[in-house]
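>>> starting from these lines, generate the structure:
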Amino acid sequence: MSAGLLLHRTGPSGPEVFVAHMGGPFWRNRPRAWTIPKGLVEDGEDPVTTALREFAEEIGVPAPVSGTDVVDLGEFRQASGKRVRVLAAAAPGFAVDVVRSNTVLLELPRGSGRTVEVPEVDDARWVPVAEARTLLVAGQVAAVDALLLTFGRDD
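Alright, predicted model coming up:
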C-alpha cells in the first residue's frame, strides 16, 4: 500500500489540487501521467508519516502542513492493483519554483542490464479539479471526488 498527500486550495476559478508528473521515459508524452505525490508505506509506518516523507522526496521541499492538518480521504485502488491511502490538506499559500525529486534506477530496455537514473517526478503544479480529472492516473480521480465531497464542494 502507498500513501499520498493531496494538497488543495481555492484558486481564481474554484478548487485546485497540487499534482505531480511522473518522470522517466515511460511517462513522457503519455496521457494520465500525473499523480498525487505518494510512496510505499514501510513496515510499521503510519500512512501520514509516509505521505509527508514521500511529498518531500518527490517534490524536493517539505510538505507545507503537519500530520495534524490532514484529513483521511480513504483508500483508492489503481488499475495495477496498488492501493493508495490519500490524505488531504489545505495549502493556500504553497508554491514551489523548481521540483527537485529523488531519482530511481530504471533498466532500459528491460532485460538489458543497462540502467539509467531518472527523477521520480519531473514536474508538479496546481491545477483546477476539472483538469486534474483528465491528468491523474484513472485510479486516483476518485480521490479528487472524495476531496470535493469531504469539503462540501460539487465542482
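>>> could you use CA atoms for every contact and neighbour count after this?
Fine.
>>> how about the residue nearest the centre of the chain: what's its closest non-neighbour residue?
In the chain, the residue lying closest to the centroid (CA atoms, centre = their mean) is residue 36, at 1.5 Å. Computed as CA to CA, 6 or more residues apart in numbering, the closest residue to residue 36 that is not its neighbour in sequence is residue 19, at 5.2 Å.
>>> could you do residue 84 as well?
Take residue 84 and drop its neighbours on the chain: the residue closest to it by CA to CA, 6+ apart is residue 2, 4.7 Å away.
>>> please provide the structure for the following sequence as well, for comparison with the first:
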Amino acid sequence: MTTKRSAGLLLFRDSGAAGLEVLLGHMGGPLWERRDAGAWSIPKGEYGPEETAVDAARREFEEELGLPPPEGPYLPLGEVRMIGGKLVTIWAVRADLDPALAVPGTFTMEWPPKSGRTAEFPELDRVEWFSPPLARTKLVVSQIPFLERLSELLKNKG
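Modelled structure (predicted):
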C-alpha cells in the first residue's frame, strides 16, 4: 500500500504591532461548518508520484485559495505523519495576502449522507490571519508541529 502524500504552504507575516501571524483556512463543507477549534488547516492537498512536493504545495495553494502562490524563498518545515497515515510536507513562505481576495475551490460530496444527492462545497469557507498562540487553538491538532517548527526557525534566524 502506498502512503498518501500531501503538501502545502504556510504563509506568515509580521503585522507590526500584532507581531507574527500565519494564514489558515477553515475547512469547508457541512462536516466542519459548526466547528472552530481544530477545524482550520494549512492550505494543502494530495499529490502523486508524477509531481514534486513543492510543485504540489504551490498548485494546492492556488486550488484552495484561488490565488497564485507567493514567490519564495520557501522555508522547509519538514514532514508530519497524520493520524490516518498520510505524510504531509509543508513550506513556510513570508507573504502578505488579503483573505477577502480568496476564491476557494470546491469539492462535491453526497449530502446528506446516503441520500443519493450530491452537493458542491467550498474547500475552505474562510481564510484568516492568526497569531501563533491563537492558531494553535484553531489548527487541526496534527498540524500544530508545523507552527512550532516555524516559530523555532524564525527564532534561530534572529
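>>> TM-score for the pair, please.
Once superposed, the chains reach a TM-score of 0.90 (TM-score structural alignment, normalised by the length of structure 1), with 150 aligned residues with a CA RMSD of 1.4 Å.
>>> re earlier: gap between the residue nearest to residue 36 of structure 1 and residue 105 of structure 1?
In this structure, residue 19 of structure 1 and residue 105 of structure 1 are 22 Å apart, going by CA to CA, to the nearest Å.
>>> circling back: pretty sure the residue nearest to residue 84 of structure 1 is touching residue 83, no?
Yes: the pair residue 2 of structure 1 and residue 83 qualifies as a contact (CA atoms under 8 Å) at a distance of 6.2 Å.
>>> of those two, which one has the most company?
For residue 2 of structure 1 and residue 83, the more surrounded residue by other CA atoms under 10 Å is residue 2, and the numbers stand at 20 against 17.
>>> give me the element the counterpart of that one in structure 2 is part of.
Alignment note: residue 2 of structure 1 maps to residue 6 in structure 2; criterion TM-score structural alignment. When elements are assigned from DSSP states H and E, residue 6 of structure 2 belongs to strand 5-14.
>>> run through who's touching that strand.
Strand 5-14 of structure 2 is contacted by residues 20-24, 42-48, 53-54, 56-58, 60-61, 86-96 when judged by CA atoms under 8 Å, 6 or more residues apart in numbering.
>>> trace the residue nearest to the centre of structure 1 over to structure 2, please.
That one, residue 36 of structure 1, aligns with residue 42 by TM-score structural alignment.
>>> repeat for residue 110 of structure 1
So, by TM-score structural alignment, residue 110 of structure 1 is matched to residue 113.
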